[in-house]
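S.K.: Just to be clear, the model below is a prediction. Sequence and coordinates:
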Amino acid sequence: MYLINYIYFKGKWEIPFDPKETKENKFHVDDNTTVLVQMMYEENDFHVFHDEEISTHVLQLHYNESVSMMLVLPEKGLEGLEEVVCKNHLRKWIRSVKKRKYMVHVPKVSLKTSYQLKDILSGMGITDIFEDTADLSEISEDGKLVVSKVIHKATLDVDEAGATAAAATGIEIMLDSIIFTPVLKFNHPFMVFVLNRETRSILFMGKIVNPAEK
């Protein structure tokens, strides 16, 4: 028997991106790989924060009063960020984001992932359900029922209207020479969190390494 966990979430941006402004642009996967992606653009008042401690820029896009997507763009590479980021950083970012005018570029994303969790659960000591002696009588009258696989599936789709989640590359921060509006461009790997701001719980998390991959 397979146990399948599938996460689904759908939301519309509080500040949508204008589809007319979406243009093909470069995304730097690594020092040697550049791909062309559909890059969304919007100039508006966004919730942003620069975490100087770990050299990271944070953009929080709201869906509604309690749920938002947090895009986390490191200046020094994604691996370094993954090694240090923790729930304390999320709490700090939620507390620290401030609303100000920015020119924001975010790639359209459509990702699907699937993970086998049997080894992970076994490593956590959850082994009974995989053995012949497992008692699964509450979900089936078949006394021989045993779990053989546990699969977690998640998808993330981000476009101009919102997001559907079902579970030489410098940071481009600069000032426009005329109107002095900062630019935040997500053109290299970054992390994504969908979270409830009230409970500070993570509903979905992942990383965008190559948005051109489906």
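M.R.: On my side now, so go ahead.
S.K.: C-alpha only now, for contacts and for neighbours.
M.R.: Noted.
S.K.: in the longest helix seen in the chain, what's buried?
M.R.: Counting residues, the longest helix found in the chain (DSSP state H) is helix 87-96. Applying a neighbour-count criterion of 16 or more other C-alpha atoms under 10 Å, one finds 90, 93-94 buried in helix 87-96.
S.K.: State the three-state secondary structure for the closest residue to Val192 other than its chain neighbours.
M.R.: Nearest residue to Val192 in three dimensions, chain neighbours excluded: Leu71, at 4.8 Å (C-alpha to C-alpha, 6 or more residues apart in numbering). Put simply, Leu71 is strand when judged by DSSP: H, G, I helix; E, B strand; the rest coil.
S.K.: With distance to Val35 added, can I get the buried residues of helix 87-96 in JSON lines?
M.R.: What follows is the buried residues of helix 87-96, written out as JSON lines (distance: C-alpha to C-alpha, whole Å):
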{"residue": "Leu90", "distance to Val35": "29"}
{"residue": "Trp93", "distance to Val35": "30"}
{"residue": "Ile94", "distance to Val35": "31"}
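S.K.: Could you point out which of those is nearest to Tyr115?
M.R.: Set against Tyr115, the nearest of the buried residues of helix 87-96 by C-alpha to C-alpha is Leu90 (24.3 Å).
S.K.: next, the one to line up against it:
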Amino acid sequence: MKKLSLKWIVVCCGLLFTTTASAQLGNLLKNVLGGNKGTETQQTETEEKGNVLGSIFQNLIGTAKVENSSLKGDWTYESPAVVFESSNLLKKAGGSLMTNTAEKTLQKYLAKIGFEEGKVDISFDGDSTYTMTIGSRNSTGTYTVQDNEITLKRKGLLSRPVTANLALKGNEMQITFKADKLLDFLTNITTMTGNSTLNMIGNIASGYDGMQLGFQFKKK
């Protein structure tokens, strides 16, 4: 129990940077750590009001195989994506309530580096090359797809390949990373090593044990 409490204290520190996140987190912690039953009702109401990814990807990490050819085309950024690595943790952590809180917090910092709806595009050639545009900045690189994972490597001597979970459903695509990999990816594509906003995103991501954070795109 002490170990679980300590993990959620780390999460709390990351989310307290916004007033909304703080208020929602308080209710969430009561539920996860054994709060009253009223919280369960509030959680259900929150989920029903609309979760960004729930109706599409069920807030769980993608496990279905994705074909490389399915990625071909242009995709535009819609919102952050937050997924759990197991259904047990999804239920235990409060499901959609937790993801909604995390998405709002993550988006606050992603916006500072240009990740806003409709302002970030990624194009795949269906073979091995991608191009990503963030505002007026472009980066190109190579990618490989294997089962439900995608590995991206920006062109450049110092860039390193980064592997992420990949989920595809209709014209929606979700790419999510483990905490350290998300920071590696953002550092590579923005070339902002040491940027305070990136460091904050890394700190937030590292507080979500058993979860992955990333992006949801929609095909143009």
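M.R.: Received, thanks. Given the structure is predicted, the values throughout are model-derived calculations rather than measurements.
S.K.: And the TM-score between them?
M.R.: Structural agreement between the overlaid chains, expressed as a TM-score with TM-score structural alignment, normalised by the length of structure 1, amounts to 0.24; 86 aligned residues with a C-alpha RMSD of 5.7 Å.
S.K.: returning to that earlier point: neighbours of the residue nearest to Val192 of structure 1, just the number please.
M.R.: When neighbours are counted by other C-alpha atoms under 10 Å, Leu71 of structure 1 registers 21.
S.K.: correct me, but it touches Leu195?
M.R.: No: under the criterion of C-alpha atoms under 8 Å, Leu71 of structure 1 lies out of contact with Leu195, with a separation of 11.0 Å.
S.K.: Now do the buried residues in whatever helix or strand comes next after the longest helix of structure 1.
M.R.: On the C-terminal side of helix 87-96 of structure 1, the nearest following helix or strand under DSSP states H and E is strand 98-107. Judged by neighbour count using 16+ other C-alpha under 10 Å, the buried positions of strand 98-107 of structure 1 are 98, 101-107.
S.K.: Columns distance to Thr56 of structure 1 on top of those, output as TSV?
M.R.: Written out in TSV, the entries for the buried residues of strand 98-107 of structure 1 read as follows (distance: C-alpha to C-alpha, whole Å):
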residue	distance to Thr56 of structure 1
Lys98	15
Lys101	18
Tyr102	16
Met103	17
Val104	15
His105	16
Val106	16
Pro107	18
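S.K.: and which of the residues you listed is nearest to Val67 of structure 1?
M.R.: Of all those, the one with the least separation from Val67 of structure 1 (C-alpha to C-alpha) is Lys98, at 16.5 Å.
S.K.: In contact with that closest one, which residues?
M.R.: Lys98 of structure 1 is in contact with 46-49, counting by C-alpha atoms under 8 Å, 6 or more residues apart in numbering.
S.K.: By neighbours, which of these wins?
M.R.: For those, counting by other C-alpha under 10 Å, the largest number of neighbours falls to Val48: 23 neighbours.
S.K.: is it true that it touches Thr56?
M.R.: No: counting by C-alpha under 8 Å, Val48 of structure 1 stays clear of Thr56, with 10.9 Å between them.
S.K.: Can you give me the buried ones in stretch 82-90 of structure 2?
M.R.: Those would be 82-85, 90, for stretch 82-90 of structure 2 by 16+ other C-alpha under 10 Å.
S.K.: Serialize these to JSON lines and add fields for distance to Leu186 of structure 2.
M.R.: Below are the buried residues of stretch 82-90 of structure 2 laid out as JSON lines (distance: C-alpha to C-alpha, whole Å):
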{"residue": "Val82", "distance to Leu186 of structure 2": "16"}
{"residue": "Val83", "distance to Leu186 of structure 2": "18"}
{"residue": "Phe84", "distance to Leu186 of structure 2": "20"}
{"residue": "Glu85", "distance to Leu186 of structure 2": "21"}
{"residue": "Leu90", "distance to Leu186 of structure 2": "26"}
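S.K.: Output these in a markdown table; the columns should cover secondary structure and distance to Val145 of structure 2.
M.R.: Converted to a markdown table, these look like this (DSSP: H, G, I helix; E, B strand; the rest coil; distance: C-alpha to C-alpha, whole Å):
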| residue | secondary structure | distance to Val145 of structure 2 |
| --- | --- | --- |
| Val82 | strand | 21 |
| Val83 | strand | 20 |
| Phe84 | strand | 21 |
| Glu85 | coil | 19 |
| Leu90 | helix | 26 |
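S.K.: and those, which two are the farthest apart?
M.R.: The two members of these with the most space between them (C-alpha to C-alpha) are Val82 and Leu90, at 10.9 Å.
S.K.: Walking through structure 1, point out its helices one by one.
M.R.: Listed in chain order, the helices of structure 1 (DSSP H) span 78-84, 87-96, 118-123.
S.K.: Which among those helices is found nearest to Gly11 of structure 1?
M.R.: Closest to Gly11 of structure 1 of the helices of structure 1, according to C-alpha to C-alpha: helix 87-96, at 18.9 Å.
S.K.: which residues touch Ala102 of structure 2?
M.R.: Taking C-alpha under 8 Å, 6+ apart as the definition of contact, the neighbours of Ala102 of structure 2 are 15, 21, 82.
S.K.: between these, which is closest to Ser139 of structure 2?
M.R.: Taking C-alpha to C-alpha as the measure, Val82 is the one of the contacts of Ala102 of structure 2 closest to Ser139 of structure 2, at 24.1 Å.
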